[in-house]
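Visitor: sequence first, predicted coordinates after that:
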Amino acid sequence: MRAWPAPQPAPSGAPRYTRPALPASDYSDAAGQPIPYGNRWGADGPDPDSYSRVSHPERFAGLHTVANALIDYLEQAYAVSVWRESAVPDAPGGGFDPPLLHAQDDVVEVVRVVPESPDAASLSFAFTAFPGVFVEAGVLHTFPHPICGCDACDDTAEAQAVELEELVLAVVNGAYTEELGSGPGAEVSHSLVFFDENGAQTGSRSGSGGAPTTVSAERLAAASATLAALPHGWRAWPRRG
């Protein structure tokens, strides 16, 4: 198992990330009963009909606010370039070039944050009208927030905000790896490690699966070459001087 180096403490006076306040709202079902999102299903599990139902997707609107706060923090604290691309082809930056790994029908804006170090993984934030945020990290992985949004999943904006922040901060701390297997049907995998402000490890996440079918052979070959040059994984983002 890899021994992850603790992140370097931020210099005195450096910008720090603080989560913005999420909208506080109460939601009710068709009968007027309050919906306790995050704790609505008992031991019997979700209602079978809930897998095909999405009620009150507006409860995730705060994720746009959180993503924008993270982008602002990254731009202030790290040596990066930021590009904003509109979903409207004729608007400045419109067209999404290069395309997203996993194209979404309802993307309204993409914000790309690219660190100056080529050994550090870039981040792209795709804002959707759902509302939600898809984050592309590095060269092969997309992380949706929320991953589904149906009533059965019972996600909350607060829990999704935590996962979004953990992902972004793991990437900028250099605690993120991607791997791509070889041959037909090669698997892709990733790992993320989380640290608190004192540098203590607080958790981790990992996953694996087939390579995205929407990604061209050329893009996979380029990703393979990039990852081969990173035997110890992506490095930490350089801070602003």
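Guide: Thanks, I have the structure now. Residues are numbered from 1 along each chain as shown.
Visitor: from now on I want contacts and neighbour counts done on CA atoms only, so please keep to that.
Guide: OK.
Visitor: give the contact list for V111.
Guide: 82-85, 124-126 (Cα atoms under 8 Å, 6 or more residues apart in numbering).
Visitor: can you map out the helices along the chain?
Guide: Remark: helices assigned in the chain by DSSP state H are 62-77, 157-172, 217-228.
Visitor: I'd like to know which of those helices is closest to H56.
Guide: With Cα to Cα, the closest approach to H56 among the helices of the chain belongs to helix 157-172: 11.5 Å.
Visitor: next, the angle from the closest one to helix 62-77.
Guide: In terms of direction (axes from the mean of the first three to the mean of the last three Cα atoms, to 10 degrees), helix 157-172 departs from helix 62-77 by 30 degrees.
Visitor: hmm, who's touching helix 157-172?
Guide: 22, 59-63, 66-67, 70, 120-121, 123, 137, 145-146, 176, 192-195, 234-237.
Visitor: hmm, 7 Å instead?
Guide: The contact list for helix 157-172 (Cα atoms under 7 Å, 6 or more residues apart in numbering) reads 59-60, 62-63, 66, 121, 145-146, 176, 192-194, 236-237.
Visitor: comparison target below:
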Amino acid sequence: MSDYVRPEIDAPVFHDAEGRIIEYGNHWPGSPPEDTYSVDTHPERFAPLHSVADALITHLRDEYDVVVDEGVAVAGDLNRPSFSDVVRAVRLRPSDPRCATLTVVFDVYPGISVHSGLLHDARYPHCGCDACDEEWRSVATDLEQHMFAVASGNFREAIVPGAELPVRHAFTYPEGGRSSQSRVDEFPADRLSRASAVLGDLPDGWAPWPRAQGASVGGA
């Protein structure tokens, strides 16, 4: 077994109307023009995310004791259907029920959606419009941090009864982290009920995934 290495990718280069190379991630020196919001000129620039997600799935499958479920139907794990047609979906279920499950959904955009644990969905790229100016490498880093946080037990879910935003999620990374709070009406009622019961039995949060036999200690 070996440490994860992002696959080498021959990323395409895109040009603007004047033929200049578009430097995504550094496209706008100030505020983006108004007409760039809700416009997505080159969604194909995110195609490398599919290769990165595939490499992450392979790595986690090899390093951890998980059951792999694959098929488009697995995309039903998302709280809401993918806004783009699904081409592949893979669920990684750790052998220990105290660990959070990961479901990775590939779509034709091309983008990646990740369902973590019981109630958390995330989309990569986060937006993709010209104004947001996301660059695939930084998005891939976010995806990698997300999936490794879940596998290492650094993902937390909670439901706080009576709070205005009761559904809580938090990720801890080697450097920093992120958290979110949501209303209950953003989730199917049956999922909230199940999550409340399961999370109530996990006072210390989701556990780190168990390693596969013979896996390297520093695999993630």
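Guide: Noted; the coordinates are in hand. Just so it is clear, the model here is predicted, and its values are computed rather than measured.
Visitor: TM-score for the pair, please.
Guide: Here the superposed chains carry a TM-score of 0.91, computed using TM-score structural alignment, normalised by the length of the second structure; 212 aligned residues with a Cα RMSD of 1.7 Å.
Visitor: on that earlier part again, quick one: which of the helices of the first structure is nearest G241 of the first structure?
Guide: Evaluated over the helices of the first structure, closeness to G241 of the first structure peaks at helix 62-77, with 8.9 Å, by Cα to Cα.
Visitor: which residues of the second structure does the closest one align to?
Guide: With TM-score structural alignment applied, helix 62-77 of the first structure matches the range 48-63 in the second structure.
Visitor: next, the mean deviation of that stretch compared to the first structure.
Guide: Compared with the first structure after the fit, stretch 48-63 of the second structure shows a mean deviation of 0.5 Å (mean Cα distance after the TM-score superposition for the first structure).
Visitor: and that stretch, what's buried?
Guide: Residues of stretch 48-63 of the second structure classed as buried by neighbour count (16 or more other Cα atoms under 10 Å): 48-53, 55-57, 59-63.
Visitor: quick one: map L202 of the second structure onto the first structure.
Guide: So L202 of the second structure corresponds to L230, using TM-score structural alignment.
Visitor: neighbours of the residue lying closest to that match once chain neighbours are set aside, just the number please.
Guide: Distances taken as Cα to Cα, 6 or more residues apart in numbering place D119 nearest to L230 of the first structure, at 7.2 Å, with adjacent residues excluded. Using other Cα atoms under 10 Å, D119 of the first structure has 18 other residues around it.
Visitor: these two touch, right, D119 of the first structure and G233?
Guide: No. Using Cα atoms under 7 Å, D119 of the first structure is not in contact with G233; the gap is 8.5 Å.
Visitor: just give the closest residue to F187 of the second structure, not the sequence neighbours.
Guide: N79 (6.3 Å).
Visitor: over to N154 of the second structure?
Guide: Counting by Cα to Cα, 6+ apart, T172 is the residue found nearest to N154 of the second structure once chain neighbours are left out, at 5.2 Å.
Visitor: what about Y64 of the second structure, neighbour count?
Guide: Number of residues near Y64 of the second structure (other Cα under 10 Å) recorded here: 24.
Visitor: the residue nearest in space to the middle of the first structure and E179 of the first structure, how far apart?
Guide: Ranked by distance to the mean C-alpha position of the first structure (Cα atoms, centre = their mean), the top residue is V135 at 3.5 Å. The gap separating V135 of the first structure from E179 of the first structure is 18 Å, by Cα to Cα, to the nearest Å.
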